[in-house]
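Peer 1: can't give you the sequence, but here's the structure:
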């Protein structure tokens, strides 16, 4: 096995978008194998043409009993020094149910039960894989084209970043993002929603962001969290992590979390502790535009 071969294992919930991810990676030049029994992982890699440096393997519960071999097979690859990453794609239960109902296909684990029962069984079976994933993508609010765009952003070859950081604002009333690696609660900041002049605006507006950033303890919080995050980021890089999602939450995801997200993007982009690394930082706003 060549040391520069990159292995990406794609797993996750049925109906969450694994096929879309596989097709997108194929378009990016990856050699993709769908529904491979984990026990055959080593054999496949040994047989792959030596010119193929990027191999993506879709492994999920369709492999039935073979799925139990995944952890063992991944451990063997690690022992051999093979660079391998795990991508886990997830979605909210209600969204998965709707997707199965729209296609009129049964869930692979539901048997004679409901689709939701099959989803619950699958979540339990995949728990360990998700916990060990290098990248978790939440496709709950993504259509096919948006998921394709996200995969392109993560896996285009022209990026040699040591770490890609997505800072994602969200509203707690809509749920914590499934794909968050770290979550920060900024509901300690005075809420501009209660100011009639600021309520119709968002955290992207200067009037709102200025009000939030001058609030009591906010600058102290930003400075301390930046220092903490940069220390953690260096550790993540040392552990081989390349992707990180930092979720910033407020009540509705319109004012405080948006402004804090934008400010953290600016601060981390210019972070002094990370000057020796290439960090790509991007701000995203999941719930901006929803009715509050």
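Peer 2: On my side now, so go ahead. Note that the coordinates shown come from a computational prediction; the quantities given were computed from them, not determined experimentally.

Peer 1: all contacts plus neighbour counts: C-alpha atoms, from now on.
Peer 2: Will do.

Peer 1: where's residue 52, which helix or strand?
Peer 2: Here residue 52 sits in a region with no helix or strand, counting by DSSP states H and E.

Peer 1: repeat for the one 3 residues further on
Peer 2: Assessed by DSSP H and E, residue 55 sits inside strand 54-58.

Peer 1: cool, residue 154 as well?
Peer 2: helix 144-155.

Peer 1: elements contacting that helix?
Peer 2: helix 18-27 (3 or more CA pairs under 8 Å, 6 or more residues apart in numbering; DSSP states H and E).

Peer 1: orientation of the helix it packs on relative to strand 54-58 in degrees?
Peer 2: Note on geometry: by axes from the mean of the first three to the mean of the last three CA atoms, to 10 degrees, helix 18-27 and strand 54-58 are set 160 degrees apart in direction.

Peer 1: give me the residues contacting the longest helix along the chain.
Peer 2: Counting by DSSP state H, the longest helix found in the chain is helix 218-238. By CA atoms under 8 Å, 6 or more residues apart in numbering, the surrounding residues in contact with helix 218-238 are 162-163, 189, 212-213, 242, 264, 267-268, 271, 273-274.

Peer 1: can you name the residues in contact with the helix or strand following it?
Peer 2: Using DSSP H and E, the helix or strand that directly follows helix 218-238 along the chain is strand 243-250. The contact list for strand 243-250 (CA under 8 Å, 6+ apart) reads 134-135, 163-172, 176-177, 179-187, 256-258, 260-261.

Peer 1: this is the comparison structure:
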């Protein structure tokens, strides 16, 4: 049997329960990494000598190992020592990704899934979260990369993992265009953010409120704003100036984000229009609308936040 070509890159993926380890491992697997979850670290050396599965490509496939407080024989200090010994004995580079999250958010996640915390099966989740945080602190301090997932949606975490751990082989810059609502937070993975709250707001038009920026009536309303064309042209000029320079510097990902208050009308239409322009310029952007499915809420659409619905809402007609 041909001996397996051992991976030269190993990523240890760990962190607090509920912080997103499974999501990170799934994304790494989608990127072509071999992933193994909850394998005792003492078995890693044996794993490296195991022949690949039938049909699996040989060669230097990066390996991601997931472990947490549930892993058999888990002891953070011992784990650090074992990894150091493994790194000296094998011709490999081992790094660590630690997924962190604030306690209140972890408590909310466990409550939503109705799952007990692994360290507090018969106690409140908050007890287990505090105990695990203390237990995992040595690994957090030792980790090469720490990602706080407190304010991240699943897709945001996947994007961060992809940006940091995908092996780029001269494929140029991957471009994405995102719409979002400021009332629901700024996207963590945005490189360029443009605030569109200076445009008049379709939310305050009764016929437009239930629609989105994907609907023609909303698009016509937003485009008719006297500031739309000039703003679009200026942003277009800036982005087309920057993109070649980002690419020449080897920047693998560029995410251009357009925000309005709720993330359903102005930002959606602007992002769609901007993505079409980029396609005409020879780029191939992906497009996502983070808050498209969010329900319209009047209290979020506050004039004082910079929204403009027009000089007289009562005079607007569609």
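Peer 2: Received, thanks. For clarity, every value in this text was computed on a predicted model and none was experimentally measured.

Peer 1: how far apart are the helix or strand following the helix holding residue 154 of the first structure and its match in the second structure?
Peer 2: Following helix 144-155 of the first structure in sequence order, the next helix or strand is strand 163-171 (DSSP H and E). Once superposed with the second structure, the aligned residues differ from strand 163-171 of the first structure by a mean of 2.2 Å; criterion: mean CA distance after the TM-score superposition for the first structure.

Peer 1: what's the matching range in the second structure for strand 163-171 of the first structure?
Peer 2: The alignment of strand 163-171 of the first structure onto the second structure (TM-score structural alignment) spans residues 173-181.

Peer 1: burial measure for residue 173 of the second structure, as a count.
Peer 2: When neighbours are counted by other CA atoms under 10 Å, residue 173 of the second structure registers 21.

Peer 1: let me know whether it touches residue 284 as I believe.
Peer 2: No. Using CA atoms under 8 Å, residue 173 of the second structure is not in contact with residue 284, being 9.9 Å away.

Peer 1: joint contacts of those two?
Peer 2: In contact with both residue 173 of the second structure and residue 284: no residue, using CA under 8 Å, 6+ apart.

Peer 1: pull out the buried residues from the longest helix of the first structure.
Peer 2: By neighbour count with 16 or more other CA atoms under 10 Å, helix 218-238 of the first structure contains the buried residues 218, 222, 226-227, 230, 233-234, 236.

Peer 1: that helix versus strand 243-250: what angle between them?
Peer 2: Using the same axes, to 10 degrees: helix 218-238 of the first structure against strand 243-250 is 160 degrees.

Peer 1: just give me how far helix 218-238 of the first structure sits from the chain centre.
Peer 2: 19 Å (CA atoms, centre = their mean, to the nearest Å).

Peer 1: now it against strand 163-171, angle please.
Peer 2: 140 degrees.

Peer 1: give me the nearest residue to residue 184 of the second structure, chain neighbours excluded.
Peer 2: residue 262 (7.4 Å; CA to CA, 6 or more residues apart in numbering).

Peer 1: do you know how far whatever residue of the first structure lines up with that neighbour is from residue 137 of the first structure?
Peer 2: In the first structure, the residue matched to residue 262 of the second structure (TM-score structural alignment) is residue 252. Distance, residue 252 of the first structure to residue 137 of the first structure, using CA to CA, to the nearest Å: 22 Å.

Peer 1: tell me the counterpart of residue 153 of the second structure in the first structure.
Peer 2: Counting by TM-score structural alignment, the partner of residue 153 of the second structure is residue 140.

Peer 1: ok, its match - contacts?
Peer 2: Shown in contact with residue 140 of the first structure (CA under 8 Å, 6+ apart): 16, 90-92, 95.

Peer 1: which SS class is it?
Peer 2: Here residue 140 of the first structure is recorded as coil under DSSP: H, G, I helix; E, B strand; the rest coil.

Peer 1: what does residue 18 of the second structure give?
Peer 2: coil.

Peer 1: return the distance of the residue lying closest to residue 216 of the first structure once chain neighbours are set aside relative to residue 214 of the first structure.
Peer 2: Spatial nearest neighbour of residue 216 of the first structure, chain neighbours left out: residue 189 (7.6 Å); criterion: CA to CA, 6+ apart. Computed as CA to CA, the residue 189 of the first structure to residue 214 of the first structure distance reads 10 Å.

Peer 1: quick one, what contacts the equivalent of residue 292 of the second structure over in the first structure?
Peer 2: Using TM-score structural alignment, the equivalent of residue 292 of the second structure in the first structure is residue 288. Counting by CA under 8 Å, 6+ apart, residue 288 of the first structure makes contact with 170, 202, 253-254, 258.

Peer 1: pull the most distant pair out of those.
Peer 2: Pairwise distances across the contacts of residue 288 of the first structure peak at 12.7 Å for 170 and 202 (criterion: CA to CA).

Peer 1: neighbour count winner among those two?
Peer 2: Using other CA under 10 Å as the criterion, residue 170 of the first structure and residue 202 rank with residue 170 on top: 29 against 22.

Peer 1: tell me if I'm right that that one and residue 177 touch.
Peer 2: Yes. With contact defined as CA under 8 Å, residue 170 of the first structure counts as touching residue 177 (7.5 Å).

Peer 1: just give the number of residues close to residue 255 of the first structure.
Peer 2: 29.

Peer 1: ok, and what's touching the match of strand 163-171 of the first structure?
Peer 2: 186-187, 246-247, 250-264, 267-268, 271, 274-275, 283-292.

Peer 1: ok, of the residues you listed, which come out buried?
Peer 2: So, by 16+ other CA under 10 Å, the buried ones in these are 186-187, 247, 251-264, 267-268, 271, 274-275, 285, 287-292.

Peer 1: and residue 127 of the second structure, how far from residue 184 of the second structure?
Peer 2: 29 Å.

Peer 1: tally of neighbours for the closest residue to residue 38 of the first structure other than its chain neighbours?
Peer 2: Once flanking residues are discounted, residue 38 of the first structure sits nearest to residue 70: 4.9 Å by CA to CA, 6+ apart. Around residue 70 of the first structure there are 19 other residues, counting by other CA under 10 Å.

Peer 1: thanks a lot, catch you later.
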